[in-house]
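Peer 1: sequence and predicted model, in that order:
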Amino acid sequence: MTVAVSGSTSPAQQSAPDFPIFCRPLFAGFPVVFLLWLVLCQVAIVTPVHAAENVFTSTTAIKEETVRFAGEGTLFLKGPVDPYLTGTVVTAGLFGLTYLFDEKIRDEFAGSHHGVMRGVTDAGNAVSNPLLHLGVAAAFYGTGALTDQVKVMQLGEEMGEALLLADGATFVLKGVIGRGRPYQVDSSTSYRPFQFKDGYDSLPSMHTASSFALAHVFADKTDNFYGKAACYAAAGLAGFSRVYQNKHWASDVVLGAAIGELAGAAVTRYRSAPAGSVTVAPMAIGGAPAVALLGKF
């Protein structure tokens, strides 16, 4: 491991974006989120007041959502060992192999980006915006609640829950690990852990995690092979775009994809569990350690 040292500006640093990390996604996704908001407002105006029970109007719905999300979170945390231990080993091997070639992969995509690939990866970056994804999930949930379409509302719930798990995990890991982004540092082994610095939040890729979480939720809704393939192809484009445009190392994308898939799987597994299934989760009551039984009854 090496530590980044201030000095002359490297070519990678010169290509750093003008906006801070948390501003860029907001600007990129704002037009689409705003459009979705307008559509939702229009639905609210013309729809009779027969809204389905939801977290905006019902304390019961809030309690149910809290229990459900806790159960999904427990499955998410246990997932790498149970039941996906083999997948975890394979992912670790792929991550390690990609990590060794991170700098070569970056150099392969270095240079002037233009033409078709530039346009494709610009689109990939735009549609993989985590804030945009949350806006879409909120639009599905709100529209379903207002129009009393329970399936639409539940799809929004699943999307939102998977995104919160994936984005929350990657947000924490980014700051804790503190890996330098490829446009910020020359070496793929430059770290500033626990400093939560802009430009040192590369590992894992949140855009990729968010995209794969949504891909899993949507793929779970269809039995058609081509439909599932399309979902994951879109998520894969998101990851490729982050590497191609020098936003992330390739290994950042590998880990992000694994986290997103794990988050999506936790949500769909919990919802498909038969009634009566339970899981144990740690908790605290009045500051004292305890355990809770979470499940569907």
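Peer 2: Perfect, thanks for sending it.
Peer 1: going forward, measure contacts between C-alpha atoms and count neighbours the same way
Peer 2: Fine.
Peer 1: just give me the neighbour total for residue 154.
Peer 2: Residue 154: 16 surrounding residues under other C-alpha atoms under 10 Å.
Peer 1: and the comparison structure, right after this:
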Amino acid sequence: MRPIDYVVKLIIITVFISGPIIKAQEKNKDSLTTTWELLKYDGVSAFGGLKKTYSQPIRWQKDDFLTAGAIVTGTAVLYIFDDEANEWFRNQEDDVPMFIQDFGWYYGSPQNNYAVNGAVYLYGLFTRNEKVRRTGVLMISAATTAGIIQSILKTAVGRARPKEGAGKGDFKPFSSEPNYHSFPSGHTILSFTTAYALSKQFENPFVKAGILGVGLIPPASRLWEGAHWFTDVGLSLALSVLVVDSIDNYLKRERDYGKNEIEGISWNFQVGLGRIGITGRF
């Protein structure tokens, strides 16, 4: 299947699963506001989220330092098992259906990821729906913020990819060789940032789990291919969560997108004579 086919399908899927958000929210109350004014407001919001995240460390409190310490400690623990984890994941590659492997690659690629994020945002912009617009702003701002961080770290750290044949401790800082850009994982950061940002808009745990599960396919595919070590993926997941939460809190506190509460999806289990089923109400 051609890459463009995946992009189109990803956009359709994303807009479809965004439907519950769209139906649950009111449209922008100020009908006199032009689309251009909304676009400018959202641009400021996205950039403000980026600035807030980058400046956050200077305002860290005790709990923030404890969180950072836990992430560093967790990464160090994963490092111990990098070789064993790499061997295990590489042995699974032949058993993974090709369409899942392809999905992992295309969904985590920057151009496809931004196509999905852009589709959500533009839908909210042109339907003048505050909550969908906010979701799109969160997804785009978080992907950009985390993407810049991972691009800088990849070059600065210069860690060898597993498939290079070098060990987990082989580093060439500031190397221009792609095979020494393993840490962290760009595919993981982009895919999981988008999935986590979208999942926060739902209260139903099954919906959340489904969205997050899709977001974990690209990280797994990179491990199957030997493109990243387990620590690369683990740190990338943690980074994605921190960035999304930081920008989400900024949008709640400092930007006006109406009520922050989003109506969840209710599920009813129905049993009757000769029938059994589950009905979802959006």
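Peer 2: That came through fine. Since we're looking at a predicted model, the values are computed, not measured.
Peer 1: tell me the counterpart of residue 154 of the second structure in the first structure.
Peer 2: Using TM-score structural alignment to pair residues, one finds that residue 154 of the second structure aligns to residue 174 in the first structure.
Peer 1: surely that match is in contact with residue 197?
Peer 2: No: between residue 174 of the first structure and residue 197 there is no contact, the gap being 9.5 Å when judged by C-alpha atoms under 8 Å.
Peer 1: and the two? which has more neighbours close in?
Peer 2: For residue 174 of the first structure versus residue 197, the count of surrounding residues by other C-alpha under 10 Å is larger for residue 174: 24 against 15.
Peer 1: list the contacts of that one.
Peer 2: Counting by C-alpha atoms under 8 Å, 6 or more residues apart in numbering, residue 174 of the first structure makes contact with 196, 200, 201, 202, 203, 204.
Peer 1: and with 10 Å instead?
Peer 2: By C-alpha atoms under 10 Å, 6 or more residues apart in numbering, the contact set of residue 174 of the first structure is 180, 193-197, 200-206, 252.
Peer 1: next one: residue 85 of the first structure
Peer 2: Going by C-alpha under 10 Å, 6+ apart, residue 85 of the first structure touches 78, 79, 91.
Peer 1: which residue lines up with it in the second structure?
Peer 2: In the second structure, residue 85 of the first structure lines up with residue 65, judged by TM-score structural alignment.
Peer 1: I'd like the distance between that match and residue 1 of the second structure.
Peer 2: In this view, residue 65 of the second structure and residue 1 of the second structure are 46 Å apart by C-alpha to C-alpha, to the nearest Å.
Peer 1: what lines up with residue 139 of the second structure in the first structure?
Peer 2: For residue 139 of the second structure, the aligned position in the first structure is residue 159, judged by TM-score structural alignment.
Peer 1: longest helix of the second structure?
Peer 2: In the second structure, assigned by DSSP state H, the helix with the most residues is helix 130-157.
Peer 1: quick one: contacts for the aligned residue in the second structure for residue 233 of the first structure?
Peer 2: Using TM-score structural alignment, the equivalent of residue 233 of the first structure in the second structure is residue 213. Taking C-alpha under 10 Å, 6+ apart, we find residue 213 of the second structure in contact with 192, 195, 196, 207.
Peer 1: ok, now which ones touch the second one?
Peer 2: With contacts defined as C-alpha under 10 Å, 6+ apart, the neighbours of residue 195 of the second structure are 14, 139, 189, 208-216, 240.
Peer 1: which one among the residues you listed gets closest to residue 278 of the second structure?
Peer 2: Among the contacts of residue 195 of the second structure, residue 210 lies closest to residue 278 of the second structure (C-alpha to C-alpha), at 16.7 Å.
Peer 1: all the strands of the first structure, residue numbers only.
Peer 2: According to DSSP state E, the first structure carries its strands in the segments 278-285, 288-295.
Peer 1: for the first one, name the packing helices and strands.
Peer 2: With contacts taken as 3 or more C-alpha pairs under 10 Å, 6 or more residues apart in numbering; DSSP states H and E, strand 278-285 of the first structure sits against helix 59-78, strand 288-295.
Peer 1: who's in contact with residue 127 of the first structure?
Peer 2: Residues in contact with residue 127 of the first structure, defined by C-alpha under 10 Å, 6+ apart, are 28, 29, 32, 121, 133, 207, 211, 234, 235, 237, 238.
Peer 1: right, I mislabeled it, should have said residue 40 of the first structure
Peer 2: Contacts of residue 40 of the first structure (C-alpha under 10 Å, 6+ apart): 34, 138, 139, 140, 141, 142, 143, 146.
Peer 1: gap between it and residue 13 of the first structure?
Peer 2: From residue 40 of the first structure to residue 13 of the first structure the distance is 41 Å (C-alpha to C-alpha).
Peer 1: just residue 221 of the first structure next, same as before
Peer 2: Residue 221 of the first structure is 43 Å from residue 13 of the first structure, by C-alpha to C-alpha.
Peer 1: ok, residue 217 of the first structure next?
Peer 2: Distance from residue 217 of the first structure to residue 13 of the first structure, by C-alpha to C-alpha: 37 Å.
Peer 1: looking at these two, which has the bigger crowd around it?
Peer 2: residue 217 (25 against 16).
Peer 1: now for whatever residue of the second structure lines up with that one: which residues touch it?
Peer 2: By TM-score structural alignment, residue 217 of the first structure lines up with residue 197 in the second structure. By C-alpha under 10 Å, 6+ apart, the contact set of residue 197 of the second structure is 135-140, 142-143, 211-212, 240-241, 243-245, 247-248.
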